[in-house]
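>>> Curious how this folds, go ahead:
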Amino acid sequence: MMETLEEAELCFPQINTSCKKHARPQSESMLMYIFMSFISLLTIVLNMLVIISISHFRQLHTPTNLLLLSLAVSDFLVGLTVMPFQIFLHEPCWFLGDLVCVLYYFLSFITVCASVVNMVLISVDRYVAICDPLHYSTSITQKRVRIYVLLCWIYSFYSFMFLSDNVKQPGRYNSCYGKCVSNIIGALDIVLGFINPVSTIVILYLRVFVVAVSQARAMRSHITAVKLQSSVTVTVKKSELKAARTLGVVVAVFLMCYCPYYCVSLSGSDIILGSSTNFIAFLVFFNSCLNPVIYGLFYPWFRKCVKLIVTLEILSHSSYEAHILQ
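The predicted model follows:
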């Protein structure tokens, strides 16, 4: 009887080296699955709305929005391909095989890295717009931004460098049969995936913050650096400052979601990813759901686009010419 009970607690009762199941109440597990599934679905829907909005409406075809589009694509892929696997990873019983396990970690690193690099590009865009506005239109063009976005996604495949051992021998780091863990080179991941991009983001936004504060004070006191500056230029500056503040919120939320994972990573050079790091990993992925929520709170054009999409007005003739920014 005791042997039967022990076998029932195994993920694969017919295999002696099988992992054991969690003795977790079924109601707790069900609530966790429902919550994670809801977040995954919400991430997919919200980022799809961003993708449709920026892709469809011609007035939104700007270099800054092209970067937001690339970020939305990476966040959409997180919700579509990574979060569902994370639901399976919530339990120690992984029934999808070692190859799918490796694929999950590979997809997660690609999409997360793409999000990080997109954040760097967005910070550079805001830096040039605020700190060097006279050269913005010539420095940040649609063609150049497309090239930068392409390089961003190419760079994202650097995860091959520290997942190579897992690809050569899937399951080699599993402590028991039916587990899904992966070993990464912690130092390499921290430098390429966190320290370099985050330090760049922070430095650029500190510079943007200093310039934005000085410009805000100048506007309040009706003092301009160039007295011949037109009111139209001042309006553009105000819009740029507002965009910088909005994207500053995006970056701040990004740092709050990513820092816990990399703080844990600093504890050692090699990290075994698995069920023990589920919460901080899910926090990283949850950032992909928060980005479009921030757009909805701060961007009137996004709310207007959502209304046109939900009411199917987007299907009308010449809807791509709609004046979204009015």
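>>> CA atoms for contacts and neighbours, from now on please.
OK.
>>> How far does stretch 105-116 sit from its chain's centre?
8 Å (Cα atoms, centre = their mean, to the nearest Å).
>>> Could you check how many residues crowd around Arg220?
9 (other Cα atoms under 10 Å).
>>> One more, please, to line up against the first structure:
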Amino acid sequence: MSISVERYIAVVYPLHFKRLITRRRVSTLIVIIWVLSVLTQLFTFFAHSVDTFTNTCKDQYINHLTQIIVAFYWFCLLLVVPCLTMLITQVLIARKLSHRSNQFRGMTNSPNGKQTPSFHIVARNRVLKMMLIVILIYLVCWTPNQIAYLCYYIGWVPESYLNSPVHSMLTFLGFYNSCTNPVIYAARYPEFREALKEMLNRNSTKNTPLFVKRDVVEIGTVGRQTIDGQI
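Next comes the predicted model:
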């Protein structure tokens, strides 16, 4: 979610990006994300206990209504809010790039005289592909787990589901989403691979933010396109 919002600001408000997204604010946001992640789990100390007979976790909610509220809370927190945030920001990015591509349409020509797609068209297609990949994988990993979890607490799934092999499998599937993200970004963005290589080789200069080179190249490309179009 944070990366989606960061990229939205970088593309839609490029002139304000460096002023809004500073190293200190990014570090603060990372700390806030971790703190909130811990806080969202605190109530489990009071809502769960251990069955001494089976040595497994069991729920102990005050009433069935509280159980349903918690179920919808998790459903929204882990599925609805992240997916909507990623979808809305990426759609807005694609719209912005589409608008820019229309402005620069026909301004970029290859040496042989043939028109080539502007940077914005290429960037829009890349963003759309990335949006589909990230959201689809997130949905595949988390939707089965969250739907089963919601149905269990509503009462549509039998109590035997908890701690069953199916429950464990769907839980692991959700966690695997965190394993796929580095692979997705490394596969789609050469900058991730280059940054990782520089970090391991200790060749990174001044800890340059990951997308700075890309943003500089994009600004330069837009400038050249504008000049070529005017000429």
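>>> which residues touch the helix or strand containing Ala187 of the first structure?
Here Ala187 of the first structure sits within helix 186-190, counting by DSSP states H and E. In this structure, residues lying in contact with helix 186-190 of the first structure by Cα atoms under 8 Å, 6 or more residues apart in numbering are Phe162, Tyr262, Ser265, Leu266, Gly268, Ser269, Asp270, Ile271.
>>> which bit of the second structure covers it?
The aligned range for helix 186-190 of the first structure in the second structure is 71-75, by TM-score structural alignment.
>>> Against the first structure, what's the mean shift for that stretch, could you check?
Here the mean offset of stretch 71-75 of the second structure against the first structure after fitting is 1.6 Å, by mean Cα distance after the TM-score superposition for the first structure.
>>> With neighbour count and distance to Leu206 of the first structure added, can I get the contacts of helix 186-190 of the first structure in JSON lines?
Converted to JSON lines, the contacts of helix 186-190 of the first structure look like this (neighbours: other Cα atoms under 10 Å; distance: Cα to Cα, whole Å):
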{"residue": "Phe162", "neighbour count": "19", "distance to Leu206 of the first structure": "32"}
{"residue": "Tyr262", "neighbour count": "18", "distance to Leu206 of the first structure": "21"}
{"residue": "Ser265", "neighbour count": "18", "distance to Leu206 of the first structure": "25"}
{"residue": "Leu266", "neighbour count": "13", "distance to Leu206 of the first structure": "24"}
{"residue": "Gly268", "neighbour count": "10", "distance to Leu206 of the first structure": "30"}
{"residue": "Ser269", "neighbour count": "13", "distance to Leu206 of the first structure": "30"}
{"residue": "Asp270", "neighbour count": "16", "distance to Leu206 of the first structure": "32"}
{"residue": "Ile271", "neighbour count": "19", "distance to Leu206 of the first structure": "31"}
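>>> from these, which ones fall inside helices?
Phe162, Tyr262, Ser265 (DSSP state H).
>>> Need the nearest residue in space to the last one, chain neighbours excluded.
Distances taken as Cα to Cα, 6 or more residues apart in numbering place Gly186 nearest to Ser265 of the first structure, at 6.2 Å, with adjacent residues excluded.
>>> What's the local residue count around the one you found?
Gly186 of the first structure has 19 nearby residues by other Cα under 10 Å.
>>> what's the answer for Ser40 of the first structure, then?
25.
>>> how far out from the middle of the chain is the helix or strand it falls within?
Here Ser40 of the first structure sits within helix 26-56, counting by DSSP H and E. Relative to its chain's centre, helix 26-56 of the first structure lies at 14 Å (Cα atoms, centre = their mean).
>>> repeat for stretch 267-286 of the first structure
With Cα atoms, centre = their mean, you get 16 Å for stretch 267-286 of the first structure.
>>> contacting residues around the closest residue to Phe106 of the first structure other than its chain neighbours?
Computed as Cα to Cα, 6+ apart, the closest residue to Phe106 of the first structure that is not its neighbour in sequence is Ser159, at 6.9 Å. Going by Cα under 8 Å, 6+ apart, Ser159 of the first structure touches Phe106, Phe109, Ile110.
>>> what about the second one, helix or strand, and which?
With elements delineated by DSSP H and E, Phe109 of the first structure resides in helix 98-131, which encompasses its position.
>>> now do Cys57 of the second structure
Following DSSP H and E, one finds Cys57 of the second structure within strand 56-59.
>>> repeat for Gly171 of the first structure
Going by DSSP H and E, Gly171 of the first structure is not part of any helix or strand.
>>> Surely it and Gly178 touch.
No - counting by Cα atoms under 8 Å, Gly171 of the first structure does not reach Gly178; the two are 9.1 Å apart.
>>> Run through the helices of the second structure in chain order.
Going by DSSP H, the second structure shows helices at 2-12, 17-20, 23-39, 44-47, 64-75, 81-103, 119-154, 165-188, 190-201, 212-230.
>>> picking up where we left off before, check the spacing between the residue nearest to Phe106 of the first structure and Leu107 of the first structure real quick.
9 Å (Cα to Cα, to the nearest Å).
>>> repeat for Val181 of the first structure
With Cα to Cα as the criterion, Val181 of the first structure and Leu107 of the first structure are 14 Å apart.
>>> more crowded one of those two?
Val181 (27 against 17).
>>> Next, count neighbours for the residue nearest to the more buried one when sequence neighbours are not counted.
Closest residue to Val181 of the first structure apart from its sequence neighbours, by Cα to Cα, 6+ apart: Gly274 at 4.5 Å. Residues within reach of Gly274 of the first structure, counting by other Cα under 10 Å, total 19.
>>> Done for today, thanks.
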